[in-house]
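Asks: What follows is a predicted protein model with its sequence.
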Amino acid sequence: MLLSAEPGNINSIHWSQVFEPSGSGILVKVHYASLTPIDGKKATGAVSHQVNEICYGMDYSGVTESGHRVMGIVHRGACRNYLRAHADLLWPVPDHWSLEDAATVPLAYAYAFYCLMIKAKLYSGMKILIHEGAGALGQAAISIALAHKCQVFTTVGDVRMKSFLKKLYPELKEQHIGNSRDVTFGDMVLSATSGKGCDVVICNVVPWLKHVSLQCSGVRGIVLDTAQIQNQHKFEFRMKNLMRSRSYAIIDFASIFDSANREELKKLQILMSEGICEAYVRPLGRVTYAADEAPRALRLLSKSWHRGHVLLRLTARALPASLRINCTSKCSHLIICSDEYFGIQLAKKLISRGARMLHICCAKPSWYLQHQTDNLKSLGVNVIVSSNNLNDLDDVATVLKKTIAMGPVEGVYVTSFKDMDKYVSNSLEYLDAMSRKCCPSLKYFAVITNSENVGKQTSIFRAKDNLVISRIEVQKPDFCGDTNTEVLLDRRAWDLSLLGAVETGLCSKLPLLVAQIKTETLPLYQQLGDVADLPLLKEAGDKTTLQDLVAESDNIKVIKEFLRLKYHVCISEHNVLKLNKQKLREIDFLENNFENKQGLAVYFSHIAEDELSSDTHIYLLPTLGNADAEKRVDALKSEYLCVVPGIEGHHVRFRGLCERLKLPALVLQPSLDVLHETIEQAAQRYSKTLMEKIGVGNTFYLLGCDSGILIAMELAAILEKNGFLGTIFCLGTAPEDVKPVIEQQLGAFSTEDQLQLGILKHIFMLLTGEVPSDLDETLHPHSSWNEKIDAYIKIMADRITQTKQYVKAIVQSVYARILSIKQYDSSTLPTLKSTVVILRSPGYSSNSSASSYVIEDLSAPLCDAAKDVRCAAIINNNLSTEILQEFKTKNLCDSFVINFDDNYYK
């Protein structure tokens, strides 16, 4: 199956072995699969999509088990060797068509029939405007409209496409083919129709041309927008567009797969069959690529350089069997792991290769492991978890008996990433002995370790006896160790690479493999050169901009989306043109080399420029689920993320994080006027705000940062007492570690006077960019805190643009919040029923109640945890299915129709 390993990186497109298609439907061996324009946008990250939707193709042609040639449509994932076809979306291929011809027909014509026949009720004599007539949908719609004796107007992007259409459809009048890149097509249509306009408009143009298309619609005409959902345009619909009883509908062909639309499916099947018999449904133009050239094909689609269809030929592609694990669904697999995270990743790999029965054995299974296995069970996989110590033969026998009870044991996998890991070392000898007696079906026996000694003797003995054995030795970096350790791969990337090495080892006949996993990433400018197909960028000078390299608009879009997805840098296309190697190195440095700050800089790095917004009690941030956020909360009707800031006390550091969330987000800012408030009192005040002013939905979502973690935990306890359950995200550290870590970071301030002076110096530097040299001497004569602040404000008066009152309030509030943390008793932290997710920065771990938490590792240090690209992904993955469905409905909705009579305006 054709998949994408990294959204936004077209070079990560690859073929991967997946489950053999099961369930109802007709089994078809695919010979040709068609890629769609939306596939090109998904591959480059130009449109957002769910992780499980990063597969490609909807229509195909192939051969059934009985030998019949067929063509059809699936919801997603047609680019695969075998699939199960829906009977109502399957057609026999005419004898005079090749399978390559057939692959160009199903989706384009079904979509055109859906628009013209089902949505617009086409009849003879209608006037129809079809944008992008040289595309697959355009060609199909033109063919259908001409066959029904309609007057057709169309648009194309250039002269070559105009010439192409004239040759393909001689009935088209030259004066009825306009330009899709400017507003002149409007004059063409209105002039030819004496100002009356068209009955039907199939519109897939950019937003600024949609208004012109709407004006081309006549009285009681309908405009069918096929681009809004796919391209996720920001389109400002104007009410005047609905004058003359016009209708406007956003069309999503994917809605045809809903069970409620069964009758429409049958109607499409009949319409297609009739069209084939009457010869106006016929093969379209295409360009065909070999399966291994899929990235090249998708790049062509993303740049809109094609005419008609882009096909992949799948019959010539053969995946070497030696490179893929092949698990039998009726056999069981035993995973013994010292690293739960990698154990789960290995389990998912085995499941993707066909395994359906897994036994995961760990010395101390955590709540995280149980949570993940519950998710696997929901997929229909039989998974059990045990905590046997495996110290003797009886323990191993017990574990193996549990595995054998599930089914014949096909694989045993032992992972050990700790030098001298006795738990694993002691078990290997017993596993070897017992498996020889009890596991005749054993196909894989693997030891994955970073130690030179673990499994060495066992591997030698099994190899001498000609028994299956794979010992994969790999050097694994410490992702949660010293923050000074240079680790260029994040946790997920490392595991993906290691899983590939394990699979190669299991399928190799060699008993020992040393995996040298690549831990370095290419410089950003080299990555962009590959992704955007700009080879000149690699050799360009440091000051040479992308504009100097004459980068095309399509390249710019690819670069913009790559930076947004992988480096979470949002930059306009105009500013992308100004990028050069030097600026790209700066972006690269900020992403892969977070600054290791210490002391107050860890918790306080931003001064809000807008004095009013920084003191607003509730601040609404823009997100994917609420992109046009206004500074008001009365419109919040569904669940939302409530951010509880820490010592810094305002929204600034959370803006980049929230822009990637699929639900609305607000920040509960503590206010600069509220001083001497304890952690518990802050939680009480916030709870009243949420329940009385905003309202709490079916579930709540809280995100806490440093001291905000403690407030979020106390707030969650209050909400639970009122009958609510939710999820709390702790940014950087676990709740028990907040106070010890802050005390450690501020340990240099041994007295209150030193802490006060440190706060004043740090704020001075943030406001002026200078380090004060004589501040100690100036403030020395003043004994009280208020006197020091007044003297400090006088020094700052001529150096800042902010008001004195604002600076004074910042100083007082920061000091007060630090004191509230020192006064907090961490032993009184509430025990919650809600889910607690630790977004853990390197170097911090919890030893007290870690088993009750879901722990996700970040690559960014504590000071920059909110900038880590994984944060938003983890939060989105923990949202309820209802929220995700609401997000999808809001952003990828099915068609809707608005129809107002002229009387509405009277």
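Replies: Yep, that arrived. Residues are numbered from 1 along each chain as shown.
Asks: For the rest of this, base every contact and every neighbour count on C-alpha atoms.
Replies: OK.
Asks: From residue 410, how far out is the residue lying closest to residue 449 once chain neighbours are set aside?
Replies: Once flanking residues are discounted, residue 449 sits nearest to residue 416: 4.7 Å by CA to CA, 6 or more residues apart in numbering. Taking CA to CA, to the nearest Å as the measure, residue 416 falls 20 Å from residue 410.
Asks: before we move on, what about residue 132?
Replies: Relative to residue 410, and taking CA to CA, residue 132 is found at 55 Å.
Asks: what does residue 756 give?
Replies: 65 Å.
Asks: Tell me where the stretch 101-250 of the chain has helices.
Replies: In the stretch 101-250 of the chain, the segments counted as helices under DSSP state H, counting those that start in this stretch are 106-113, 136-147, 159-168, 184-192, 207-215, 228-231.
Asks: What residues of the third one count as buried?
Replies: Which is helix 159-168. 161-162, 165 (16 or more other CA atoms under 10 Å).
Asks: ditto for the fourth one
Replies: Residues of helix 184-192 classed as buried under the neighbour-count rule (16+ other CA under 10 Å) are 185-186, 188-190.
Asks: let's bring in a second one:
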Amino acid sequence: MPSTLPDDVKSLGFKMLEWDLQNSNNFIKDVSSLDLLVLKTNNFVVNNWNIKEQIKSFKDCVKENGFLLMSYRHVLTPPEIAILELLNREAKDEILNKSEVENYISMAEKNGFKLVSHKTDSITSSQLLFRKLRQQMKDIEVIHILNENYDEWVEAIKEKMAENKDADTANNIWLVGNDTALNGIIGLTNCLRLESGGQHIRCLFDYDNKLPKVVNFDRMPYSAIKQLDLATNIYRDGQWGSLRHICLPKEQETISTEHAYLNVVTRGDMSSLKWFDAHHKYFTKMSEEERNPTETLCDVYYSALNFKDVVLVSGKIQPGPESALFDCVIGLEFAGRRTDTGKRVMGMVPFKGIATTLLTHKDYLWEVPDNWSLEDAATVPVVYITAYYALITRGQLRAGESVLIHSGAGGVGQAAIFICQSMGCKVLVTVGNNEKREFMKKKFGIADNCIGNSHDSSFEKQFMKVTKGKGVDVVLNSLTDDKLQASVRCLAPNGRFLEIGKYDMQMNKNLGLFAFLNNITFHGVGLDCIFREGPNSQQLKSFMEDMTVLLNDGIKKGVVKPIERTVFQKTEAEDAFRYMTTGIHVGKVLIKIRDEESDKITVNPNVMTVEATTRTWFHPSKAYVITGGLGGFGLELSYWMVLRGAKKLVLTSRTGVRNAYQQLYLKRFKKFGKLIEDYKIDIRVSTVNATTIEGAHKLIDESNSVAPVGGVFNLAMVLKDALMENQTVDTFREVCQPKLTGLKHLDAVTRQKCPELDFFVAFSSLTAGRGNGGQSNYGFANSAMERICERRRADGVAIQWGPIGDVGIVAEQLLVTDDKADAMKLFAGIHLQRISSCLDVLDRFLQIPNAVLSSIVKADNQGSGNKADDEVLSQLCSHLGIDSRPEDSTLGDVGLDSMMAVEIQQRLERDYEIHLALTDIKKITVGELKEFRDGSKDGLKQYSADIKNVRANLATVRFDMPSEPTTRLNDVGSGKPVFFLPPIEGIFETLKDLARNLNRPVIALNWVKTMQELKDIKKVSDFYKDRLKQLMPEGNYDIVGHSFGAIVGIHMCRKHVPINTLLILDPSDAGVKDDWSTDERFEIVFVYLRAFMPERILLRIQKEVMEIKGETQRINKLIELLKHYGGKHLVGKDVDEIIKGSFERAEMVVRYRKKNIAKMQTLKHSHTTKMIKRQIKNINTDVTVVKLLRKEEELVRIQDRILHDFGIKREVRL
């Protein structure tokens, strides 16, 4: 068959060969001196190219010590067999049977190959690895590596490596470790092989200690090992092999547990909602004395979703400062049973309320009335507490007042209506659809004219009419943007505005102070801020006492009633969140955790479990020892352990607290405030040296006196880096003492004195697993620690960390140099890992049974994104039905809701580094999304870049209307002045560069606010004629006009104003498109905007503006979009006036044209040129048109036209 290698493969030196199986000479001729030959074979190949011929061919083309890897199938899957039958091929031709494999091995060994390994996946495939033996074996040197007896071998290695550094034919150096299973020989070998002469290093490690103690390489089993000449040879569990890194599966480990909570893994991705193993699983194992007497454990039956949960999960708002301390900030209320009394309760929690069980303060619970089910009760706590706190406590609501309640069909809305109606208040509400409108009428008897639309600001006029222009006394608001502003305007004098939404406050939206002249008050209402004070704060205690009184009184009087609800099962949690984002629900959305029993009191409900992702939690009643705990990693680890439940830590350091950073960290623990006081965290620093057996005993005894030791984390380390030729016995001993010796002692002592030990962890290094030249002592020490942890497999783990970039030894000593690039060469192929990533990895590692684990961040040149995200994107496209939609439709047009937009936004930012605002997400076209889905990412990347360019361009414009009639536009002090007439926008930002480059004074004739009453070109011309006469009575003016200014200048010429020269700037505005409307005023303004934005953005703005009905609404939409694209970088306070004024000036241009010039058929040519075309012929003034020409052929055509039609005396081309 012809060569079909891709070009990128050919560029790497690969080539495709063909040969006849019956004539092996062709094969031998084309291939020789191979280090590795890979063969995929089957019965057909064997039968048509017999084994003897194959082996002979391979022997001739593989060089000595080279490898032959043969891959074959020993069985086929049923689908494969079926396909072969359809192709009329024999299944037996595709496999090798046992006898054929044995024959292959026998023939290979007869021809100088030795079998190294025979591996199978136990399913369908197997591999044989052979090595071609040397004809003459090298001489060898043997050095025995004795653990901790460094003087026996360090100098010997240095001597032998120096002797064999340069010679290719030098003797191989065999390092032998057969004294103990705790030998660090593997790490030592990995490092030495990366130094000069290291290619001669070989390793033999008798892990089992079962081989003959006398190592004779001329006798079995050592002679066979010498013959294979492999770099690493480990005898373990009765087999020879070597250590390899194997990737862990991406899916995290799970556990079946009765204590779990729901949380989102990736903020903005609702599909990542998962159950997690909960921290309070230790509560039942604690004695009464150890428990917090104010807390109790509850079995959850129903959890309620609140809008805050949804916007946090979706990423629409940022979590508060509590997210720095707690991994989960969703779930605010529940209904269930106390495990101690069996009573039915409903309650509030700061977070983690969507759970199977939870630990909460007793003061946050209320008993459920007998006539309510737990499902009823789950709808009550948050909505009524919010409504009571907002209306009664903050709003000081009085009987008979009028109240506007937004989103009245929601949970808080219904609770507020019940409260207000019980006080005889006049209630006005907004809802999102007709079904909710009918619900308001039927459920609460609210009149139709008192029900408004929550999706726009139309309710403002409606309710001002209902209240006869007075407005309402109280507004309970959850709406955003313009609807919030409209709600403020609905307030009567002395009114109270109660803001329970988060979005506008987090976005720091502006609220004009003018409204406060009516003596109104604005209240931000957030229960999370009160809970943030901590359970011991007087404010929270008073709050709960007040709310309990109001709630109990409301229940007693029948004011507090269960709310309408929609219930989802616990397996449908993601569906529940997504359902709530649609906004179609009425009342509450609940997640049912378990069935309620018929008995009102049940002490021991049936145990219910869920499959939850494992989380590492530390027992609050145990002590945890961290050796080297005052280092960068140690302090970060201790902080993380505290967040994961540890209350008692013992940090060791040989020198104690010695710098400001350590002091700051320890003070931070003490300043956790009331939260820490409640949890009584005890952190101690010890200077005990655990590198001696006496020191290890003393350290563990001290720690046991604090609490039973639950874990030991060995982070202690010393670095003495040097190539082997510069190492000494002392440098090896110094490096190994805190790691090998210290951990060995802690291992022995904890086995005796720590029966409740849960964690025995050693922080190793990638140096042990992969090697690093110049760190042979460090590699040896870390490898020995790994062997210790393997021996303690049940509760020990060693972690090979890669380089960490922000704390620890790499950050403190290596990356502080100026040449960081040279430093990073030590870590070829990997990136620095952040401490936050390390702790996330540690969380998982501590739940895995493997004794040695490694964490590195591999360099990835394959680009961003992943298949899972592509699949989610495909599902989204399918859900929106984009394949059947017009290409120019936007995602907003086809029904993309805000929460789905947030999800797309998060994915684009996280996986593709495409940053778009939510409003811009909804403006993505169907065509662009299709391209993105199908693999072309450039379109959306360019869209994001265009928006950045627009923002940067608009940031250069100052949208301020001048207050003075004239302004100097350059610094030239002498010469005859040039006067600039205002362009269509009324400000001179686009002309300032031109003015600065002129060598004459330039004076701008400003459009000031007092000119708003001038409504036609004639009056404007007369105004500027008078202004020029004041400035320069003698006349003979040189004037520059652009767009609107050009028309004014032409009219002034026609009225014989003494103008010497009129320069008309006529840029290439011929590209104005007529796609959206024939409204010439908008086309003129769009021409101006083209100077600041790419065509893609301008077309989107045109489409969005012109689809709106009503001129005023269109102009307001354009202003809104301009502010959106400018963002916070938009400079100036007069954006609205300038844009509205642009339309007024455009209106003058259009009316002037209709009156003085014949109607044009199209705007395909410059509007400026056409307007002046007929007027200019009778003008005696020297008029010059400056025009940008796109092509050379335009020059001849335009020259002829201008000279013939306009009577221009000269023409300038820029």
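Replies: Everything's here; your move. Here the structure is a predicted model, which is why all the values come from computation and not from measurement.
Asks: can you list the helices of the stretch 101-250 of structure 1 in a markdown table and add distance to residue 580 of structure 1?
Replies: Below are those laid out as a markdown table (distance: least, CA to CA, whole Å):
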| stretch | distance to residue 580 of structure 1 |
| --- | --- |
| helix 106-113 | 41 |
| helix 136-147 | 37 |
| helix 159-168 | 34 |
| helix 184-192 | 37 |
| helix 207-215 | 30 |
| helix 228-231 | 28 |
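Asks: Compare the ones you listed and give me the one nearest residue 343 of structure 1.
Replies: Residue 343 of structure 1 sits nearest to helix 228-231 of all the helices of the stretch 101-250 of structure 1, at 37.2 Å, using CA to CA.
Asks: chain center to the closest one, what's the gap?
Replies: 18 Å (CA atoms, centre = their mean, to the nearest Å).
Asks: how much does that helix stray from structure 2?
Replies: Mean deviation of helix 228-231 of structure 1 from its aligned counterpart in structure 2 after superposition (mean CA distance after the TM-score superposition for structure 1): 6.0 Å.
Asks: Contacts for that helix, please.
Replies: Helix 228-231 of structure 1 has contacts (CA atoms under 8 Å, 6 or more residues apart in numbering) with 38, 46-47, 204, 250-252, 891-893.
Asks: same deal with stretch 172-188 of structure 1?
Replies: 131-132, 152-158, 162, 166, 189, 205, 209, 212-213, 215-216.
Asks: which of residue 756 and residue 410 of structure 1 has more neighbours?
Replies: residue 410 (23 against 18; other CA atoms under 10 Å).
Asks: Whatever residue of structure 2 lines up with the more buried one: what secondary structure?
Replies: In structure 2, the residue matched to residue 410 of structure 1 (TM-score structural alignment) is residue 710. With DSSP: H, G, I helix; E, B strand; the rest coil as the basis, residue 710 of structure 2 sits in strand.
Asks: I'd like to know how many residues surround the residue lying closest to residue 710 of structure 2 once chain neighbours are set aside.
Replies: Computed as CA to CA, 6+ apart, the closest residue to residue 710 of structure 2 that is not its neighbour in sequence is residue 757, at 4.2 Å. The tally of other residues near residue 757 of structure 2 (other CA under 10 Å) stands at 19.
Asks: Over to the one 4 residues further on?
Replies: For residue 761 of structure 2, the tally of surrounding residues (other CA under 10 Å) stands at 24.
Asks: try residue 652 of structure 2
Replies: With other CA under 10 Å as criterion, residue 652 of structure 2 counts 27.
Asks: Give the equivalent position in structure 2 for residue 137 of structure 1.
Replies: By TM-score structural alignment, residue 137 of structure 1 lines up with residue 412.
Asks: so that match touches residue 389, yeah?
Replies: No: contact between residue 412 of structure 2 and residue 389 fails when scored by CA atoms under 8 Å: they sit 11.3 Å apart.
Asks: who's more crowded, these two?
Replies: Legend: neighbour count by other CA under 10 Å for residue 412 of structure 2 and residue 389, higher for residue 412 (29 against 20).
Asks: Look up the closest residue to the more buried one, ignoring the ones flanking it.
Replies: residue 383 (4.4 Å).
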